[in-house]
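Trainee: After the sequence you'll find the predicted model.
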Amino acid sequence: MGNTSSPYRSVPDMFASRVAESGEREAFTYPVPSSTGGSEKWETLTWNQTRDRVRDLALGLHSLGVTSQARCAIASSTRIEWVLADLAILCAGGASTTIYPTSTPPDCAYIVSDSGSMVAFAENDEQVAKLVDQRGAMPGLSKVITFEGAAGGDDDWVIGLEDLAALGAELHAEKPELFDELVASVKSEHLATLIYTSGTTGRPKGVRLDHANWLYEAEALKVMGDEMRAQGWEMLDADDVQYLWLPLAHSFGKVMQVTQLRLGFLTAIDGRVDKIVDNLALVRPTFMAAAPRIFEKVFNKVVMQAKEGGGAKYKIFKWAVGVGDKVARLKEDGKEPGGALAVQHKLADKLVFSKLRARFGGRLKFFVSGSAPLAPDIGRFFYGAGITILEGYGLTETSAGAFLNRPGDVRFGSVGLPLPGTEVRIAEDGEVLLRGGSIMRGYHNLSGATEAVLTEDGWFATGDIGVLENGRLRITDRKKELIKTASGKYVAPQSIESRFKSLCPYVGNLVVHGDRRPYCVALVTLDPEAIEVWAEANGLGALNYVGLTKEPKVRAMVQEAIDELNKDLPRHETVKDFTILPSELTVEQGEITPSLKMRRRAVEERYREQLDAMYKDSIQSL
């Protein structure tokens, strides 16, 4: 196993080294709206140009008082300005605090306040409005810098990105050596990133990741690539093209950023999810990282188009998928198809799979999947089509990357082998424990929470149950009750459920469900006494409990409360659909404990059919 010690002092040091080595090479390409109202165009930045933009922004932050490890928040979707702002914060010596653009105003205020952020970058007027609305709750926030929103105001609290760059350019003219001095002063043990992840109470917890964490991730992935290349596999280098759409507020996106700094490849950046398939054909990347939901969407679209092509076309498609599945299973065992299967696969490739690869630009080495479990059948579909998906595993607390399948050694249903330098062991209760350079330094302002998951000798308790099979990790369950949707977002169901009860007194239980699913749904039980009173008042007194669960007026009443609940939730936590159950949850059925605590898994298992029905349109079956 190679040495994962980084040759760099910090992320800014690694960035400076990349600029020195690759100055005139292209670093980023990104879409820009047309000024004449026509179709958008893509512009590029070389590494030198990126350094110049970052330098001005970093010195601008310095002039605003940003010093070593001072927190600066970013509330934005994925775009070139996010990357520039993040690098500028780090080069100024500060630490980036990430905020999802879908966060509610109170959540934004909590993150800004808890992190102690003194400056916030906001994408547009919508994000600025959230901060303005909560200004009183964030007394330490001295300045908001907007990427494209309206700047100005009586007290100049909000300024534009170009205003910040102008401050920096002026300072650079006065002190041309200052930027290099700031970069040189950043140390590996300094805080680099605060990423907030949902806790069981619903309050997000700030995960403290320092420069050493990101340097380890970048170096471990480089070492892994070198090891695989030595075995004859095609890995990443400076000539590759990454398509980056991942939310940069998430640790998965951050890993892809620092890996680019280490290896020097070009990144095409566009966070618009609805543009992914179109952009793949346009950008023609050699690799892309994504959550499983993206692969599910692509699969669904391919299936639907095959169905729309008519009976004969769909029959050919189903045949090709069957052939691809057989080939994928052989390749998982380290074998190649021969005889009749090889002939069939070649024909399937000509008729179906080659067209699919062409839609992705025709240059893909592989996809990387993380943030949530990848359905093995989806993985094998792409593998049989000549498109490799490398599934990995990690948490925000492990700087995202801890395990990854290797090219030529893919096992669907497994998250592969640990990254070089990462140790793993399975606790007596089956919990996965990890140790190594990726492990967080702790939770921000939550020492008790840190001690609950991180031992003095560095072992981190992941909260996931897993097994090791020939060194490969397979996650089998979640120890904690947090939901993780298919897009990789965490949801704390108990907080939502308890909030709902105050909105709808006629409901006995709301069971939020969405783990490894594309969105959240709910099972609803009615409160027998309360609903009886409601029924009498609404001319439905003749109906019994079961009759009321089927009554449209009852569903409309519950829907009204769900709509009210959703108003105050981030998009990924909203309840998209619900089913009213025909009976209460009972101790006798094992659905609740004698102390009236809900047994979530028991409820989900009993009503699996009802839950699956609410996702019937999310994944098309062949």
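Mentor: Now that the structure is in, tell me what you want to look at. Numbers count the residues shown, from 1 in each chain.
Trainee: use CA for all of it now, contacts and neighbours both
Mentor: Fine.
Trainee: Return the residues in contact with Thr200.
Mentor: Thr200 sits next to Glu481, Leu482, Ala492, Gln494, Ser495 when contact means CA atoms under 8 Å, 6 or more residues apart in numbering.
Trainee: Could you do Gly362 as well?
Mentor: Counted by CA under 8 Å, 6+ apart, Gly362 has contacts Arg284.
Trainee: can we see that at 10 Å?
Mentor: By CA atoms under 10 Å, 6 or more residues apart in numbering, Gly362 lies in contact with Leu280, Ala281, Arg284, Pro285, Thr286, Ser354, Lys355, Leu356, Ile387.
Trainee: Most neighbours among those, which one is it?
Mentor: Pro285 (25 neighbours; other CA atoms under 10 Å).
Trainee: Report how many residues lie close to the residue lying closest to it once chain neighbours are set aside.
Mentor: In space, Pro285 comes closest to Val241 once its chain neighbours are excluded; the distance is 4.8 Å by CA to CA, 6 or more residues apart in numbering. By other CA under 10 Å, 25 other residues sit near Val241.
Trainee: correct me, but Val241 touches Leu282?
Mentor: No. Contact criterion CA atoms under 10 Å: Val241 and Leu282 do not qualify, at 11.9 Å.
Trainee: Is Phe317 in contact with Lys350, as I believe?
Mentor: No. The pair Phe317 / Lys350 is not scored as a contact, 11.6 Å apart, by CA under 10 Å.
Trainee: more neighbours, the two?
Mentor: Phe317 (22 against 12).
Trainee: Quick check: that one vs Ala220, distance?
Mentor: 40 Å (CA to CA, to the nearest Å).
Trainee: for Phe299, same thing?
Mentor: 31 Å.
Trainee: Remind me which helix or strand Phe578 belongs to.
Mentor: strand 575-580 (DSSP states H and E).
Trainee: Same question for Val511.
Mentor: strand 507-513.
Trainee: what's the answer for Phe121, then?
Mentor: Short version, using DSSP H and E: Phe121 is in strand 119-122.
Trainee: Check which residues of the following helix or strand past that strand are buried.
Mentor: Counting by DSSP H and E, the next helix or strand C-terminal to strand 119-122 is helix 125-133. Neighbour counts using 16 or more other CA atoms under 10 Å place Gln127, Val128, Lys130, Leu131, Val132 of helix 125-133 among the buried residues.
Trainee: Second structure follows, compare the two:
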Amino acid sequence: MREYSVPVLVDVPASASLTDTVFLRGEREPGRVSLRRKSGDDWVAVTAGEFRDQVVAVAKGLIAAGVEPGDRVALMSRTRYEWTVIDYAIWAAGAVGVPIYESSSADQVGWILSDSGARAVFVELDAHEETVREARENTAVPGLDHVWNIEAGALDKLTETGAGIDDETVEERRSGRGGSDLATIVYTSGTTGRPKGCSLTHDNLLFTARNVAAGPLEPLFTSDSAALLFLPLAHVFARMIQLVLLETGTVLAHTPNMKNVAPDLQSFRPTFLLGVPRVFEKVYNAAELKATVEGKGKIFHAAAATAIAWSRAESAGGAGLGLKLRRALFDKLVYGKLRAATGGRLSAAVSGGSALGERLSHFFRGVGIEVYEGWGLTETSAPSSVNQPGANKIGTVGKPFPGVTIGIADDGEILVKGRHVFTGYWNDEKATAEVLDTDGWFHTGDVGELDRDGYLRITGRKKEIIVTAAGKNVSPGPMEDRIRAHPLVSQAMVVGDGRPFVAALVTLDPEALERWQKTNGKAGASVADLSRDPAIQAEVQKAVNDANRTVSKAEQIKKFTVLDIDLTEESGHITPSLKVKRALVARDFADQIEALYGNAAHTP
């Protein structure tokens, strides 16, 4: 088995807990700005002392309400300032945080509250409180004593409730939790079956945060750095980055509403951004469509080609003078405007969740915003590998971060070792034994390869490998990523398991489609009509052709069909972390899939 290890940089002591840095900074640098929160159109500074005091006040309320060390407290909310306060307050009270996606159904909420044995739950909105009420009607949650509504003033009420609790009690609770103690139970998105609760300790999270911060991404977190978070904090990826930001003292802000991301980027002016591939795809697609609508499509495409060519040349040893001059020209005409749309200071971003794709990575680097791809799972406290400034090998997900060993099994499965690996699935010893072997390796289920420099490349996922009737193994992910890169495409799912050839289901992006309709004189046409429109079919064919160029002839997509609805989180076909629920899609669109193999769909 091929292995690659990176030595530990920060040896976190066994007594350390996640609240240490927040409390120490609040004591030693009380006036330092740690966060900014939106108030009207302004970003109001929150100092380290103020943040620590708010955490203490809410922790006192939790203690007064009867929350004991080790009790589970759930949190169902969008990404916002209060999420962070509550998360740290739960830890300061000695309890265990259980995040829940704010978009979760009553059935999902009931399962998580019941399975975790939650003692209390914070909700953000009345709608979330109603979801919890419905969940309790359908699922027994006997230990749930409190439901606190953030918008209804829960934090102020808890502060009043905890007024009689002294600081010493909070300090005793906080310092009484160490590295081996459970910090959180993070439930997987559940692309198949019930979500499983991943048990992560203080050491899992703190070891990861401090080694990532001191290692590969250190240059991104300086005294002048600022980051805007908009991905769900219920997902371990965003939550880990938040920990890194607070550990390093990087100024942090939140955007609860995805629709506000664009204006908030311009007003907050971050230097660093966290995203998933779909976010970067939509930024590119929106810029391309805007340029096309304004009659500047040729200029944009030339600028994009130059950015990609310059980045590729830099990776190969350096761009020539002519390419540098073209890039300088387009920097004034195009790239500068793109950077201005992000506030003008953004120079770096981290992408995870799935493959970004080399084309987009090179494009953004050419524009002046370098995207560093990383890889990991909830079971590994988010990251296991990440690219880094000065050593960003586009097309890979980087090297293991300090303290991590990555191995490639004989069948190609990626195995991981390190203090960041979870202790197991909550209440599920059987599932734990299936992924954690006796030698300490975590079996990720992903398939990949390590190059001679230790960079990891993800090539697929074991459970998603399609085996055609001819016995050809096909990894659908990379092809789906290429199809989704087309501005008109929202989602793509490759099918063909046990079938004579590979095919695909494709959906259209509503925002992009609206602009396309205006440009092409099709305003008022229904999505159903547009899905069959020859011009749309031709555009999707381009995306499929692009994907087919990356694989052998036996793996190529021979047919596709454009669905007349999108696959979304609201429809139940996409997880909150933007992964397609393949089994559910296959079930709900079985007729369309059958039609693909009955000569009833478009054939390339």
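Mentor: The structure has been received and is ready for your questions. The shown structure was predicted, so the numbers you read here are calculated from the model rather than taken from an experiment.
Trainee: rewinding a little: so Phe299 and Ala220 of structure 1 - more neighbours on which side?
Mentor: Just comparing Phe299 of structure 1 and Ala220: by other CA under 10 Å the higher neighbour count belongs to Ala220, 28 against 17.
Trainee: Thought Asn3 was touching the more buried one, still the case?
Mentor: Yes. Taking contacts as CA under 10 Å, Ala220 of structure 1 lies within contact range of Asn3: 8.2 Å.
Trainee: any residues in contact with both of those two?
Mentor: Pro420, Gly421.
Trainee: Just give me the match in structure 2 for Arg18 of structure 1.
Mentor: By TM-score structural alignment, Arg18 of structure 1 lines up with Arg25 in structure 2.
Trainee: go on, Phe147 of structure 1?
Mentor: Match for Phe147 of structure 1 (TM-score structural alignment): Ile150.
Trainee: Give the buried residues for the longest strand seen in structure 1.
Mentor: When structure 1 is scanned for its longest strand (criterion: DSSP state E), the result is strand 460-469. Residues Phe460, Ala461, Thr462, Gly463, Ile465, Gly466, Val467, Leu468 are the ones in strand 460-469 of structure 1 that count as buried (16+ other CA under 10 Å).
Trainee: what's the matching range in structure 2 for the next helix or strand after that strand?
Mentor: For strand 460-469 of structure 1, the succeeding helix or strand toward the C-terminus, using DSSP H and E, is strand 472-478. Taking TM-score structural alignment as the measure, structure 2 aligns residues 455-461 with strand 472-478 of structure 1.
Trainee: How about residues contacting the matching stretch?
Mentor: 4, 354-355, 374-375, 385-387, 392-400, 406-408, 412-414, 444-451, 474-478.
Trainee: Go again with 8 Å.
Mentor: Under the criterion CA under 8 Å, 6+ apart, residues 355, 385, 393, 395-400, 445-451, 475-478 lie in contact with stretch 455-461 of structure 2.
Trainee: Stretch 163-172 of structure 1 now?
Mentor: 53, 55-63, 145, 178-179.
Trainee: if we can go back for a sec, contact partners for the residue mapped onto the residue nearest to Pro285 of structure 1 from structure 2?
Mentor: Under the alignment (TM-score structural alignment), Val241 of structure 1 pairs with Ala226 of structure 2. Going by CA under 8 Å, 6+ apart, Ala226 of structure 2 touches Thr250, Val251, Leu252, Ala253, Arg269, Pro270, Thr271, Phe272.
Trainee: can we see that at 10 Å?
Mentor: 34-36, 220, 245, 249-253, 268-273, 345-346.
Trainee: from the residues you listed, which ones fall inside strands?
Mentor: Reading strands off the contacts of Ala226 of structure 2 with DSSP E, I get Ser34, Leu35, Arg36, Val251, Leu252, Ala253, Phe272, Leu273.
Trainee: and Val12 of structure 2, what pairs with it in structure 1?
Mentor: Match for Val12 of structure 2 (TM-score structural alignment): Ser6.
Trainee: Contacts for the longest strand of structure 1, please.
Mentor: Against strand 460-469 of structure 1 from outside (CA under 10 Å, 6+ apart): 394-395, 397-398, 414, 416-417, 424-427, 429-436, 439-440, 450-455, 473-482.
Trainee: do stretch 148-156 of structure 2 as well
Mentor: 54-55, 57-59, 61-62, 75-77, 82-83, 85-86, 120-126, 128-129, 147, 157-158, 160-162.
Trainee: One more: stretch 528-545 of structure 2?
Mentor: 479-480, 482-489, 492, 503-504, 506-508, 513, 516-517, 520, 522, 525, 527, 546-548, 556-565, 601-604.
Trainee: If you count neighbours, what's buried in stretch 503-516 of structure 2?
Mentor: Result for stretch 503-516 of structure 2 [16+ other CA under 10 Å]: buried residues Ala503, Ala504, Leu505, Val506, Thr507, Leu508, Asp509, Ala512, Leu513, Glu514, Arg515, Trp516.
Trainee: Quick one: distance of the helix or strand harbouring the fourth one to the chain centre.
Mentor: Counting by DSSP H and E, the element that carries Val506 of structure 2 is strand 502-508. With CA atoms, centre = their mean, to the nearest Å as the basis, strand 502-508 of structure 2 stands 23 Å off its chain's centre.
Trainee: swap in stretch 324-331 of structure 2?
Mentor: The answer for stretch 324-331 of structure 2 is 33 Å, by CA atoms, centre = their mean.
Trainee: In structure 1, which residue range corresponds to that stretch?
Mentor: The aligned range for stretch 324-331 of structure 2 is 342-349, by TM-score structural alignment.
Trainee: residues contacting Trp111 of structure 2?
Mentor: Ser105, Gly117, Ala135, Arg136, Asn138, Thr139, Ala140, Val141, Arg194, Pro195, Lys196.
Trainee: Only whichever of those residues are buried, select them in PyMOL.
Mentor: The buried residues among the contacts of Trp111 of structure 2 can be selected in PyMOL (16+ other CA under 10 Å) with this line:
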select buried, resi 105+117+135+136+139+141+196
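Trainee: What segments of the stretch 101-250 of structure 1 are helices?
Mentor: 105-115, 125-133, 161-174, 178-185, 211-230 (DSSP state H, counting those that start in this stretch).
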